[in-house]
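In: Any chance you could fold what I've pasted below:
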Amino acid sequence: MYEIIYMKADYEPWWAFEGWEDNIQEKYMFVQEKEGIEHLNKILGEFREKFPLEKMKEDKYWVFWSDKEQCFCDSCDEDLQIYHGIIWNVI
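Out: Modelled structure (predicted):
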């Protein structure tokens, strides 16, 4: 099985902080690797068109962001960057 997870949070997806699952926006499951990779490439292409900044880690995590998309953190009294993370899992 192959899984693609889209999460949106104020940290990159590879950190997987406790409770990170609460930030999942969408999840896709595939039996065939080829189908999964095709969908992954489609999603990555869409995010590359939408967001100017991108970083990849370990060939299974991608993060996209725009400096304009931030949220205010009351407890730390500052603006935090919002990240759109894509995770590729082989289950």
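In: Please count neighbours and contacts with C-alpha atoms only from this point.
Out: Noted.
In: Please enumerate the strands of this structure.
Out: Under the criterion DSSP state E, the chain contains strands at 2-9, 24-30, 53-57, 61-65, 70-73, 78-81, 83-90.
In: Dump the ones you listed to JSON lines, plus mean neighbour count and distance to residue 37.
Out: Listed next are these as JSON lines, based on neighbours: other C-alpha atoms under 10 Å; distance: least, C-alpha to C-alpha, whole Å:
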{"stretch": "strand 2-9", "mean neighbour count": "20", "distance to residue 37": "9"}
{"stretch": "strand 24-30", "mean neighbour count": "14", "distance to residue 37": "9"}
{"stretch": "strand 53-57", "mean neighbour count": "13", "distance to residue 37": "16"}
{"stretch": "strand 61-65", "mean neighbour count": "22", "distance to residue 37": "13"}
{"stretch": "strand 70-73", "mean neighbour count": "12", "distance to residue 37": "30"}
{"stretch": "strand 78-81", "mean neighbour count": "14", "distance to residue 37": "28"}
{"stretch": "strand 83-90", "mean neighbour count": "20", "distance to residue 37": "9"}
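In: to compare against the first, here's another:
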Amino acid sequence: MKIFAQIIFILWAFCGSDAAQSLFQGGPLLQGSGEQEDWMGTYFQGKKMGFTRVQTRWTPEGIEVDSTVFFQIRSKSIDQSTTINQKT
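Out: Sure thing, here's the model as predicted:
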């Protein structure tokens, strides 16, 4: 019974906090600020064949996302490289 009361108290305290209100109302916790860059490797059958780069910027007008996907494959002894860029 004591643990149950502690859990109820923690839930009550969290739901009344400013952080919880911001989270549930789409406040600053979900809006972000500045910019963020993420890199990821692209693998096929355990071998690296390329990478993906995603850059996210929060602006007053909205969120801008720039992404680049690069991969290189070998087909019939010929290297083939492809780069895809997208800006939204």
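In: Just the TM-score for the two chains, thanks.
Out: Scored by TM-score structural alignment, normalised by the length of structure 2, the superposition of the two chains gives a TM-score of 0.27; 42 aligned residues with a C-alpha RMSD of 3.7 Å.
In: about what we covered before: export the strands of structure 1 to TSV and tack on distance to residue 38 of structure 1?
Out: Below are the strands of structure 1 laid out as TSV (distance: least, C-alpha to C-alpha, whole Å):
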stretch	distance to residue 38 of structure 1
strand 2-9	11
strand 24-30	10
strand 53-57	18
strand 61-65	16
strand 70-73	30
strand 78-81	29
strand 83-90	12
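In: what's near enough to touch residue 13 of structure 2?
Out: Listed by C-alpha atoms under 8 Å, 6 or more residues apart in numbering, residue 13 of structure 2 has no contact partners.
In: Now name the helix or strand holding it.
Out: Here residue 13 of structure 2 sits within helix 2-15, counting by DSSP states H and E.
In: which other helices and strands contact the helix or strand following that helix?
Out: Using DSSP H and E, the next helix or strand after helix 2-15 of structure 2 towards the C-terminus is helix 18-24. Under the contact criterion of 3 or more C-alpha pairs under 8 Å, 6 or more residues apart in numbering; DSSP states H and E, helix 18-24 of structure 2 touches helix 28-31.
In: The helix it packs on: which residues count as buried?
Out: Neighbour-count burial for helix 28-31 of structure 2, counted by 16 or more other C-alpha atoms under 10 Å, picks out no residue.
In: Which residues outside that helix are in contact with it?
Out: With C-alpha under 8 Å, 6+ apart, helix 28-31 of structure 2 has contacts from 19, 22-23, 58.
In: Closest one of these to residue 64 of structure 2?
Out: residue 58 (6.4 Å; C-alpha to C-alpha).
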